[in-house]
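Fold the stuff below for me.
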Amino acid sequence: MTTQLLSRWKRSAIGSQLCLDLRSPQAYQIRHVAPSTNIPWQQLSLRCAELPPKNVPFAVIEPSDQKPDTCSQWLIERGWQCPYVFREDDDTFWTAVEQYSQPTTPKPWLLFRPCPFLMQHINWIEKQTQQHRCLDIGCGSGRDVAWLLSRQPLWNVYALDSLKGAVERTHQLTKNMGVHDRLVECLQAKITSEGKWKTFDEDSPAVTAKNNTTATAGTSPTSGTTTTINNTIAITNGDIDDKSRRFSPGVSTDTFFQDKLGCSQFDLILTIRFLVRSLLPQLPQLLAVGGYLVISHFVEDGVHEYEQPRKDHRLQLGELAALYGSMANIEIVVDVIEQIEDGRPVNSVVIKRTGP
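This next block holds a predicted model:
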């Protein structure tokens, strides 16, 4: 049975080289499938951003100190496809897998995928750029950041997100992959509807009701808390630390990037599944001449019905083309409507700054 299952996995067209090893790092060092990715079972719930898309089947090696199917069932219940499950204590598996193993490479094998639109165009973008400085605004769990840092040529990446948890996940993912040294900055910051940038003041006093702060009652720590601070809304994901800090006063884009990041010109800017309309017209000024802006966000196409994000948080058809097509020294290189894995439509564009 084990050899047959292993053979079916290796013959599968999708995921034939995707293997999640849930054993301890010590056991993984002694022997492992190559290629495979080691995420200890105890860490899995914190590292789900490293897993493949939920429509891609992959193999799982379960640790012997867990009951059979405990780990794979946990994954399946959360939507992942795990048709190929093997056990650490199955000697037949280790004997049979030797014929399929590949030489181990120094870089970790990636289970996850970045934004498909970014993958499609990155080789061409890299050939056109020189310094390889990237800014990711709304970095989320850090998959695009980590993937970019793992490539050759070497990218230097600056990442921003309004949520502390997203910043922490990005730091952790890049550390797990051994590419954290080229993550120049990963900062918690947000842009307001007026186009001003705010960060959290590390030295501010605790926020209380006396300084115009209110918190939504009845929200559990795990589901997130909505806090209003000086008329600014912040979703803190149950982050107690964020409640004790205030947003800094809003500053202009030029001031923010010079003072906080020390860099105001980038060869590549990413805004993936992130939309603040006041930011859109400011993005070209952050591009170096010859640099590229990649945007991919949900669009109201008049065909597909879906709930999230709500309609006022979606692009309108032709919105990006109308905005950037009217700007001097800006070229729209790619402009497509496509669907992500769950069927929702997105408008994806590549925009080049052609002159000062």
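
Going by C-alpha atoms from here, please, whenever you check contacts or count neighbours.
OK.

can you map out the helices along the stretch 201-350 of the chain?
Under the criterion DSSP state H, counting those that start in this stretch, the stretch 201-350 of the chain contains helices at 240-243, 253-256, 319-325.

Now render the ones you listed as CSV, adding mean neighbour count and distance to Thr227.
Shown next, in CSV, are those (neighbours: other C-alpha atoms under 10 Å; distance: least, C-alpha to C-alpha, whole Å):
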stretch, mean neighbour count, distance to Thr227
helix 240-243, 16, 8
helix 253-256, 17, 23
helix 319-325, 14, 31
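
Nearest to Asp144, out of those helices?
helix 319-325 (21.6 Å; C-alpha to C-alpha).

Check the offset of that closest one from the chain's centre.
Centroid separation for helix 319-325 versus its chain: 25 Å, with C-alpha atoms, centre = their mean, to the nearest Å.

That one packs against which elements?
Counting contacts by 3 or more C-alpha pairs under 8 Å, 6 or more residues apart in numbering; DSSP states H and E, helix 319-325 packs against strand 330-339.

coming back round to it: for Gln128, find the nearest of the helices of the stretch 201-350 of the chain.
The nearest among those, by C-alpha to C-alpha, is helix 319-325 at 20.1 Å.

another one to check against the first:
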Amino acid sequence: MPTWEAALAPFLHGQRLCLDLREKQAFADGHLAHAVHIHGKDALASRFSTLPARGVAFVVLCADGALQDTIALFQPPERWDIVGVFGLGSEEHIVEGIHPGYAVALPAFAQWAQAHGIWRSGANPRGADDAPALLFAPAPVVARACAWWDARHEHGTHTLLDVGCGAGRDATFLLARGQTHWHATTMDRWRAALERAKVLLEDNGLLARASVLEAAITDTGALRMHDTVYPFSEAPLPHAMYDMVLLIRYWNMALLQHIPKRVAPGGLVVLSHFVHEPRSAQGLVVEATLTHYDTPPIAARIQPGDIECLCAAWQAFGVWHVLENRIEPIEDKRPVQSVLFYRSA
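Next up is the predicted model:
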């Protein structure tokens, strides 16, 4: 194995993603710039969904006494692209394991990081030169929607509705962007998912700009909140209208009929869901995907013609345009149809 300094060379030339699992005081005393701090393996257990995707390299820091246990956390080993697990303390030696492990003297590590201009100290709030870097990526269509939005809105405050938000990664990604100021409403029927979303938003200092709601969508597209059923257009959400609505891996045709009633003029609807018969699409960008897969079942997928019918129905609620319509693979190569709808101002 290379020396710990040589092992860190890819980190210096890459995205510089770092997960720091040390105690709060140790982190405040000194850490790598833009590191994500999660205090210990118990706290990490509910945050694995926020870690880098397969093939994305990152560094893990921990206390030297926790080095062996930390290395063993990241299984199966082929799932993770870990540059190295570095246990900071008083000794230096190499640890054999399923990932490269190094015990490193803290003063030597700090000196190395200072020489490269990437050592920071101090507790929250962290400054702009030390804001935590998100370890995960959003759904690709969300990143494209944000880029489209940023190109047209240099300033201002905007509102997001994330339907079926899951662990909140897409909303967190959007809120963390510095160019425009967003307030988010995230909702899901699963309480466990909402708890993970709250944790992720709080970890990144964004919870004050988000409303995390437990809500279920009925078969008729109504919204059930606090044991009361509301028509979607009348549901007591924090905002009457939204500038962007996300429906990522969420497909409810009854709800979709009502979505435009709460989209502000000039707003976007960002939809991405599993699609049936991806090879039958005409006039779409179609990337390499699986053609046969088991979940979700066929009846729960986008069918040929669904998007066209949806866009036609929405014309009753303003003038709508399709900015993007493509079929692309998710990580396991199952196909999703990703669409950006724009409501004319």
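
Kindly provide the TM-score of these chains.
Here the superposed chains carry a TM-score of 0.81, computed using TM-score structural alignment, normalised by the length of the second structure; 300 aligned residues with a C-alpha RMSD of 2.1 Å.

need the helices of the stretch 201-350 of the first structure in CSV with distance to Ser7 of the first structure, can you?
Output for those, formatted as CSV (distance: least, C-alpha to C-alpha, whole Å):
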stretch, distance to Ser7 of the first structure
helix 240-243, 49
helix 253-256, 55
helix 319-325, 48
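
To Cys48 of the first structure, which of the ones you listed lies closest?
helix 240-243 (22.3 Å).

So what's the gap between that closest one and the chain middle?
23 Å.

which bit of the second structure covers that helix?
Alignment note (TM-score structural alignment): helix 240-243 of the first structure is unmatched in the second structure.

got the contact list for Ile191 of the first structure?
Trp197, Lys198, Val276, Leu279 (C-alpha atoms under 8 Å, 6 or more residues apart in numbering).

mind checking what it lines up with in the second structure?
By TM-score structural alignment, Ile191 of the first structure lines up with Ile217.

do Phe112 of the first structure as well
Taking TM-score structural alignment, the alignment pairs Phe112 of the first structure with Phe136 from the second structure.

Out of the contacts of Ile191 of the first structure, which end up buried?
Trp197, Lys198, Leu279 (16 or more other C-alpha atoms under 10 Å).

Could you measure from the equivalent of Tyr158 of the first structure over in the second structure over to Val270 of the second structure?
Aligned counterpart of Tyr158 of the first structure in the second structure: Thr185 (TM-score structural alignment). The gap separating Thr185 of the second structure from Val270 of the second structure is 15 Å, by C-alpha to C-alpha, to the nearest Å.

ditto for Ile259 of the second structure
Counting by C-alpha to C-alpha - Ile259 of the second structure and Val270 of the second structure are separated by 11 Å.

the more surrounded of these two?
Per other C-alpha atoms under 10 Å, whichever of Ile259 of the second structure and Val270 has more neighbours is Val270, with 22 against 16.

The more buried one contacts Val141, correct?
Yes - at 7.3 Å, Val270 of the second structure and Val141 qualify as touching, with contact defined as C-alpha atoms under 8 Å.

can you list residues touching both of those two?
By C-alpha under 8 Å, 6+ apart, the residues touching both Val270 of the second structure and Val141 are Ser338, Val339, Leu340.

Check the gap between the counterpart of the first one in the first structure and Asp201 of the first structure for me.
Translated: Ser338 of the second structure. Using TM-score structural alignment, the partner of Ser338 of the second structure in the first structure is Ser348. Relative to Asp201 of the first structure, Ser348 of the first structure is positioned 34 Å away (C-alpha to C-alpha).

Who has more neighbours out of these two?
Between Ser348 of the first structure and Asp201, Ser348 has the larger neighbour count (other C-alpha under 10 Å), namely 22 against 14.

For that one, which non-adjacent residue is spatially closest?
Distance criterion C-alpha to C-alpha, 6 or more residues apart in numbering; nearest residue to Ser348 of the first structure, sequence neighbours excluded, is Ser296 at 4.1 Å.

tell me the average deviation of the strand ranked longest in the second structure from the first structure after fitting.
Scanning the second structure for the strand with the most residues, using DSSP state E, yields strand 263-274. By mean C-alpha distance after the TM-score superposition for the first structure, the fitted strand 263-274 of the second structure averages 0.8 Å away from its aligned residues in the first structure.
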